[in-house]
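Asker: test case, fold it:
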Amino acid sequence: MKAITVEPMKAGTARLENVPEPDIRDGSALVEAIAVGVCGTDAEIVAGKYGWAPPGRTRLVLGHESLGRVIDPGPASGLHVGDLVVGIVRRPDPVPCANCAVGEWDMCTNGLYTERGIKELDGFMSERWRIEPEYAMKVDPTLGILGVLLEPMTVLAKAWEMVRAIGQRSFWEPENALITGAGPVGLLAALIGMQEGLDVHVFDRNASGPKPEAVRALGATYHSTSVSDVGFEPDIIIECTGVGQVIAESIHQVGAGGVICLTGVGKGGPLPATPTADTAAAAVLRNVAIVGSVNANKRHWYKASRALVRADPTWLERLITRRERPENFQEALVRQPGDIKVIVQFSEI
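Answerer: The predicted structure follows:
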């Protein structure tokens, strides 16, 4: 079968090649790939900056944002032929740490977890893949191809859960939220904010194109100047850019008692003009809470699935802006103007 593989930590090694059929030891359920979303992590792995091959091997099958169709559910799995499923990415460490032991593998403390398509486990960019039934999340059939958005949605389901939990440290009735970044993660964050009944604003550098159009179609307000110019003090900021200057401006802009959740992973760059101590003082004196959030556990996958089903499918369709065939996967990794979410499509829904 065909799969997109790479030799981690070596740039220029990604290729579409023939690989053996997935091993039964990878899971009793056999799935036909429909689509795989492409994100910045995939691009970094292909660029040789990140990733680990499975033990004893040099190459890794890419892809962690999956959507597939069950073709063999295996014995007593609870799955059925034809079910649409998405594969959970992370697996608990073998020790395990206390968090992994209770199913909170997203909060692993010793770093021995593994991840499909990223760290020591093959991903989903292959014509077929296997999965343990307990790590296969059924997708509502009404979502169709939009089920490929479930994995990124889990990141936001967790982020919003953390925001709500931290907000309860005091009397707190948030009315508005600012999302920084209008990529797929930012737009899905805005979607949840709207579902929460908040006055949602989104900041991004693009002044025109599909991103501001998607924000306005959602019923949110779009800003393209700077965080400091949004004209209000947000109760909540979900930061999805990882850009130092945007983070610093967010800390100064958030309202007193506000919560900032960092989901963006930056790549360095120039230091923000605001001194770090002044930024910290702004947070301390105004009782601002800042938390980082990454990955998700099974509870968040369930919440994310419900949020997607509640969403307007015609709006969700705006997020998938380009589809590439597996033989053109290199084009999928190159960001083009107007891209939001690019997917590699292996088969029809």
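
Asker: okay, CA-based contacts and neighbour counts for the rest of this
Answerer: Noted.

Asker: those strands in the stretch 1-150 of the chain, which residues are they?
Answerer: For the stretch 1-150 of the chain, applying DSSP state E, counting those that start in this stretch gives strands covering 2-6, 15-18, 29-38, 60-61, 65-72, 84-87, 90-91, 114-116, 120-121, 128-131, 136-138.

Asker: of all these, which lies closest to residue 208?
Answerer: In terms of CA to CA, the element of the strands of the stretch 1-150 of the chain nearest to residue 208 is strand 29-38, at 23.0 Å.

Asker: re earlier: how about the strands of the stretch 1-150 of the chain in CSV, adding mean neighbour count and distance to residue 322?
Answerer: Below are the strands of the stretch 1-150 of the chain laid out as CSV (neighbours: other CA atoms under 10 Å; distance: least, CA to CA, whole Å):
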stretch, mean neighbour count, distance to residue 322
strand 2-6, 23, 18
strand 15-18, 15, 19
strand 29-38, 26, 10
strand 60-61, 26, 22
strand 65-72, 25, 15
strand 84-87, 27, 20
strand 90-91, 21, 26
strand 114-116, 20, 23
strand 120-121, 20, 27
strand 128-131, 23, 22
strand 136-138, 21, 24
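
Asker: quick one, which of the ones you listed is nearest to residue 264?
Answerer: Nearest to residue 264, of all these, is strand 29-38, at 15.8 Å by CA to CA.

Asker: does anything pack onto that closest one? Which helices or strands?
Answerer: When contacts are defined as 3 or more CA pairs under 8 Å, 6 or more residues apart in numbering; DSSP states H and E, strand 29-38 packs onto strand 65-72, strand 128-131, strand 341-345.

Asker: alongside the first, I'd like the structure of this one:
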Amino acid sequence: MRAVTVIPGTPNSLRLVDGYPEPPIDEGAVLVQALAVGICGTDHEIIDGHYGEAPPGSAELVIGHESLGRVIEDPTGSLRPGDLVAGVVRHPDPVPCPNCAVGEWDMCSNGQYTEHGIKGLPGFARERWRVDPQYAILLEPALAQVGMLLEPASIVAKAWEHIERIGARAVWRPETVLVTGAGPIGLLAALLACQRGFTVHVLDRSPTGPKPDLVRALGAQYHSEGMAALGFDPDVVLECTGAPSVVLDVMCQAAPNGIVCLTGVSTGGRMIDFDAGALNRELVLENNVVFGSVNANRRHWDLAATALAKADRQWLEALISRRVPVEAYAEAYTPVSGEIKVVLDFA
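Answerer: This is a model prediction of the structure:
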């Protein structure tokens, strides 16, 4: 079968392998026919050689962690042939740590977790893959064109769950949400905020293109003039860019008792002068909370599946900028400015 692989740590080693081995049964009882994989910044960083870890005993890593496929067989009876599924990315560590032991593997404390297409497990950019039933998320048939969005949606679902848990520390009636960045994570964060009934604002540097219309279609407000021009202090901020200057700005912008969730990952190496004392004073005196959130456990994947099922299908489809057949894999993994989500199509 065909699979898209890299040699971790070796820049530009991306290739399409014809004759890649079929997935062995020890990868999981559920055999899945791949339909598509979504492509994100993590894939590009792995291709550039910045990180990534091949499975034990192999020099190659099949990439792809935003999956979508149809069940071929499941001898356990949990799923039926033809069911639409996505595969959970992270698996718990074998020790396990206290969090992994109770299914909270997104909060792994010893770093020995594995992740499909990223760390120690083959990814989903192959024609067939296997997974245990507990890591297979059943999707509604209507999501057949957009189900690969489940992985980024699961990250946002976790972020919202933790925001709501933190908010429960006191009487908290948030009204205004700010999302910084209108990429897939930011737009899905705005979707879940709108589903919760908040007044939602999205800040992105692109004044044109599809992003403003996508935000307005949710009933949210779009801004491209910068943080200083917003004119309000949000109760909740989801920072989805990882841009250091934006990260600092949102920490200073939150309303009293505000919560800032950082989902964007900074590359590092950029120095910014700022008044750390003033930031500390503001966070302390206003009871603000800043926290980071990454990955998701099974509960969050299920929450994300419910959120996508409730969303407008045409809106979700509009997030996908390009669908590229697997034969043109190199084109799919070549970034184009202004795109939101590129999908590698196996169907």
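
Asker: would you turn the strands of the stretch 1-150 of structure 1 into JSON lines with distance to residue 319 of structure 1?
Answerer: Listed next are the strands of the stretch 1-150 of structure 1 as JSON lines, based on distance: least, CA to CA, whole Å:
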{"stretch": "strand 2-6", "distance to residue 319 of structure 1": "23"}
{"stretch": "strand 15-18", "distance to residue 319 of structure 1": "26"}
{"stretch": "strand 29-38", "distance to residue 319 of structure 1": "11"}
{"stretch": "strand 60-61", "distance to residue 319 of structure 1": "25"}
{"stretch": "strand 65-72", "distance to residue 319 of structure 1": "14"}
{"stretch": "strand 84-87", "distance to residue 319 of structure 1": "18"}
{"stretch": "strand 90-91", "distance to residue 319 of structure 1": "24"}
{"stretch": "strand 114-116", "distance to residue 319 of structure 1": "23"}
{"stretch": "strand 120-121", "distance to residue 319 of structure 1": "28"}
{"stretch": "strand 128-131", "distance to residue 319 of structure 1": "25"}
{"stretch": "strand 136-138", "distance to residue 319 of structure 1": "21"}
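
Asker: compare the ones you listed and give me the one nearest residue 228 of structure 1.
Answerer: strand 29-38 (31.2 Å).

Asker: got the angle between the closest one and strand 341-345?
Answerer: Our comparison of strand 29-38 of structure 1 with strand 341-345, counting by axes from the mean of the first three to the mean of the last three CA atoms, to 10 degrees, yields an angle of 140 degrees.

Asker: what's the mean distance for strand 29-38 of structure 1 versus structure 2?
Answerer: Compared with structure 2 after fitting, strand 29-38 of structure 1 has a mean deviation of 0.5 Å; criterion: mean CA distance after the TM-score superposition for structure 1.

Asker: same deal with stretch 211-218 of structure 1?
Answerer: For stretch 211-218 of structure 1, the mean deviation from structure 2 after alignment is 0.9 Å (mean CA distance after the TM-score superposition for structure 1).

Asker: in that stretch, what's buried?
Answerer: 211-212, 214-215, 218 (16 or more other CA atoms under 10 Å).

Asker: in the stretch 151-300 of structure 1, which spans are strands?
Answerer: Applying DSSP E, counting those that start in this stretch to the stretch 151-300 of structure 1 gives strands spanning 176-180, 199-203, 221-223, 236-239, 259-262, 289-292.

Asker: export the helices and strands packed on strand 29-38 of structure 1 as JSON lines, with columns for distance to residue 194 of structure 1.
Answerer: JSON lines is the format used below for these (distance: least, CA to CA, whole Å):
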{"stretch": "strand 65-72", "distance to residue 194 of structure 1": "24"}
{"stretch": "strand 128-131", "distance to residue 194 of structure 1": "34"}
{"stretch": "strand 341-345", "distance to residue 194 of structure 1": "20"}
